[in-house]
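In: quick one: sequence plus predicted model below, questions after.
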Amino acid sequence: MREMQTFASPHADDWALVRSRLPRDLDLSRLARETKALLRLRGVRDAESLLRLALARGPGGLSIQETAAWAELVGVAQLSGPSLHDRLHQSVDFLRAIVRSQLEHGRSAHSPLWAGRHLRIVDSTSLSQPGSKGTDWRVHAVYDLAAGGFTHLELTDAKEGERFSRGAPVPGELRLGDRGFCNGPELARYLQQAGEGGADFIVRMRWNTLPLRDDTGDPFDLIRLLQQISQPGEVGSVLVNAVTGRDRPLLPLRVVALRLPAEKAAANRKRLLQKASRQQTTPDPRSLIAAEFLILGTTLPSEIPATEVLTTYPLRWQIELAFKRLKSLLHIDRLPTHTQTGGQVWLHAHLILALLCDTVNRDFLAFFPSGPQ
């Protein structure tokens, strides 16, 4: 018996409401022509109908045959299953262009959230096709906390790694990233993208992933700094310079370190020892020391207290929650397709719906009660 699908697409009678959530200047017919998704109609009324087919097949949870039957029932299209399959496979660039239009429209709806800055988070999530034992796709994202939605979404295969500079920053942006994004050349590229408007970052560090230099140009001993922070909850902060590449200028950086509670530090050390045991290696003693700390690197000026840097970083979990909603509510991770093109159609249709949901978030946040004045 086939597992019952959870439908995320709207009822046919609600399509007008869905369409109103798309950018007003979005010309679907033009996009369909430019991307060669709809050179001939042949059973599909127009570009809007093609989008509805993709949404029904993707987040709607319908099979190809079910989508064809639904389309004929509601008057969207008259296609056989194989013909619909071919039409959808020709629509990848069309769907990708819609995602880009939604993102460009949403970027204009931002507001300062913290210390006059636009607080954004960068991360990615991995997806697999049926029967796969590894990562087949990655959705790279930038999430705006004030807008309550994504300002950048990019679908790539597994060969494309995480990059801090994905999604151009806006002037005054403060971007948060986890340890996987602590890469000197990428951090420098992000700041360069910001240009004269300026941007800052807070990124989590490992003790050995970012080469550091002191004021004299000598290597900076981060472990020695950590050993000077003796009590749980104690914070250390130091100004250093990060190496961003050969023959490139050093990046001024403030390192902020927090000694974790004893139980958290013990759990981190235990994980390191267990991993070393599985790999039949001996852990670096410096890694065991660093496991007792939360270490952050930031370009924020010194007038921003280290304690505020530490309390801001945990907001990064909001993008993890956004990814969880993509999977638990929209079921973007339940790919039924085994081909690359089929996966792109499925995933881009889900990204379109995710951005439609973000417009609802923006409307809600725009009128969120501010409390007594």
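Out: Happy to help now that I have it. Numbers count the residues shown, from 1 in each chain.
In: rest of the way, CA atoms for contacts and neighbours
Out: OK.
In: ok, the residue nearest to G106 when sequence neighbours are not counted - how many residues close by?
Out: Of all residues not flanking G106 in the chain, T151 sits nearest, at 6.5 Å (Cα to Cα, 6 or more residues apart in numbering). The number of residues packed around T151, counting by other Cα atoms under 10 Å, is 27.
In: OK, contacts around T151?
Out: T151 sits next to L103, E104, G106, R107, A141, V142, Y143, D144, G167 when contact means Cα atoms under 8 Å, 6 or more residues apart in numbering.
In: can you pull the contacts of the second one?
Out: Right, the one you point to is E104. Contacts of E104 (Cα under 8 Å, 6+ apart): T151.
In: list the buried residues for the helix or strand in which it is found?
Out: Per DSSP states H and E, E104 falls inside helix 92-107. By neighbour count on 16 or more other Cα atoms under 10 Å, the buried set for helix 92-107 is 92-103, 105-106.
In: let's bring in a second one:
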Amino acid sequence: MARQDDSVLVARLKQSLPAELIDEQAREVGALVRQRRVDVVALVWTLVFGWGAGASASLAALQRSYERHTRTKLSASSFHQRLKNPALLTLLRTLWAHASKTQPRRALGAFEQVLALDSSFLRLWRGLLDDWPSSNPGQAGARLQMVVNVSDFTPNAVILHDAIQNERQSWKTLGPWLRGALLLIDLGYYDYSFFVRVANHAGFFLSRARRDCALTVVEVSDPRERHLIGLKLKDALAQTRREQLELRVCGSYRRPDKKPRRFEFRALAHRHPDGDMRAWLTNAPTCRVALEDAPTLYALRWQVELMFKGMKSLGRLSAIPTSDETIMRVLILASLLFILCCGWLREHCFGAQKLWTSSALRTMCVVREMSELVLEHLIAPRRTDTSLSLDQLLLAQLARPSPCRPNAFSIPFVVEPLPLQVA
């Protein structure tokens, strides 16, 4: 019988993604026409937690994990057809939309949410080169962009596209999720029109200023630095001797077929230990982002970097030999659901007040190593009376997937083995 602490953790996962919801959504999208030998609930959980520690990065290993926990036997072609079904991809997208909304949003400081926007290149199997081209010759890859809530380590928005497309084109339209939130923006998204659109959605942003920033200084907080007014920001930072300095800068940008639009931002400058002066741009007032808090707040952006690191090292998407685009999208969505589940378990174990003292990346590593136990608790109660015994399952998985394929490793005995004699 499972221990009480184990059942509580598994209950947290089942509460966030209940079996009834998975079955209902599967029938709506056509992923489950009728209940046959494939349990769609067990299949979803296997996709999320099936890449256990030591398991090979292959679809065959994923199939064996499903068979091991459901005590059933499927042919390789049947399992692949399930993964290639576009309805399964639609189901995972629906579950992702539901799961990302179940996590309660907590205020962080003066903001309703603190979000980090960043992107990363995902190396994929070379068989996907036609569907997922990249700028590297002979290398297939995808560009994954995420908006991550740094307070609970959960993604708010995800965009997946080929690696050649420009990152900024994906965020031409923004939503109400920005209202009252602080968005930490990577330099790859440095664009004045993007900053203004964030402000127009009642949101706030914080971004590093480029070294060649040509915005004009119109106001300084220190009266002794009035001589900097009228200079470009890069020249003002080079002339000041202050350790910290707050400035007001202005500029303009021109949209296609429209008049130039003027804007004003705060520039929060800090001297780095190497002597270089660095600045951050924001539209947040002083009561929300103080001068001395800018570097610390912007450092929270590394939460999304940790998420990318865990997804690449634990998901091993580049090592999965598949040339089917739908299957790869299914596996990427399953990896994102795994990150969400790790966030739920991390919050349940440590509580909201101790999340900052526990490593999110360590949580992902530990959950991945214990994924076999997690799957056992999730799927074992769904077994039926017709489930295979352990001996039957072992014999079924030891058999060759294709009996017609010649086996190069089948070497006959040179000497006949002696019969076993029992005294």
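Out: Cool, got the structure. Model, not experiment: these values are computed from the prediction.
In: now do the SS call for the residue nearest to G106 of structure 1.
Out: strand (DSSP: H, G, I helix; E, B strand; the rest coil).
In: scan structure 2 for its longest helix.
Out: Using DSSP state H to define each element, structure 2 has its longest helix at helix 325-350.
In: ok, R30 of structure 1 to Q228 of structure 1 distance?
Out: Separation of R30 of structure 1 from Q228 of structure 1 (Cα to Cα, to the nearest Å) stands at 63 Å.
In: for the stretch 51-200 of structure 1, what spans make up the strands?
Out: 118-127, 137-144, 149-157, 173-177, 199-204 (DSSP state E, counting those that start in this stretch).
In: can I get those strands in JSON lines with distance to S20 of structure 1?
Out: JSON lines is the format used below for those (distance: least, Cα to Cα, whole Å):
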{"stretch": "strand 118-127", "distance to S20 of structure 1": "27"}
{"stretch": "strand 137-144", "distance to S20 of structure 1": "22"}
{"stretch": "strand 149-157", "distance to S20 of structure 1": "18"}
{"stretch": "strand 173-177", "distance to S20 of structure 1": "30"}
{"stretch": "strand 199-204", "distance to S20 of structure 1": "34"}
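In: which stretch among those comes nearest R40 of structure 1?
Out: strand 149-157 (27.6 Å; Cα to Cα).
In: in the closest one, what counts as buried?
Out: G149, F150, T151, H152, L153, E154, L155.
In: how about stretch 248-258 of structure 1?
Out: For stretch 248-258 of structure 1, by 16+ other Cα under 10 Å, it's L250, L251, P252, L253, R254, V255, V256, A257, L258.
In: same check on stretch 299-307 of structure 1?
Out: Per 16+ other Cα under 10 Å, stretch 299-307 of structure 1 contains these buried residues: T299, L300, A306.
In: likewise stretch 111-128 of structure 2?
Out: 111-120, 122-128.
In: for structure 1, which segments are assigned as helices?
Out: 15-20, 28-34, 47-57, 64-74, 81-89, 92-107, 184-194, 222-227, 262-278, 285-290, 306-312, 317-328, 340-366.
In: which one of those lies nearest to M205 of structure 1?
Out: Judged by Cα to Cα, the one of the helices of structure 1 that comes nearest to M205 of structure 1 is helix 285-290, at 10.0 Å.
In: for the closest one, packing partners?
Out: Applying 3 or more Cα pairs under 8 Å, 6 or more residues apart in numbering; DSSP states H and E, one finds that helix 285-290 of structure 1 contacts helix 222-227.
In: average gap between the helix it packs on and structure 2?
Out: Following the fit onto structure 2, the mean deviation recorded for helix 222-227 of structure 1 is 1.8 Å by mean Cα distance after the TM-score superposition for structure 1.
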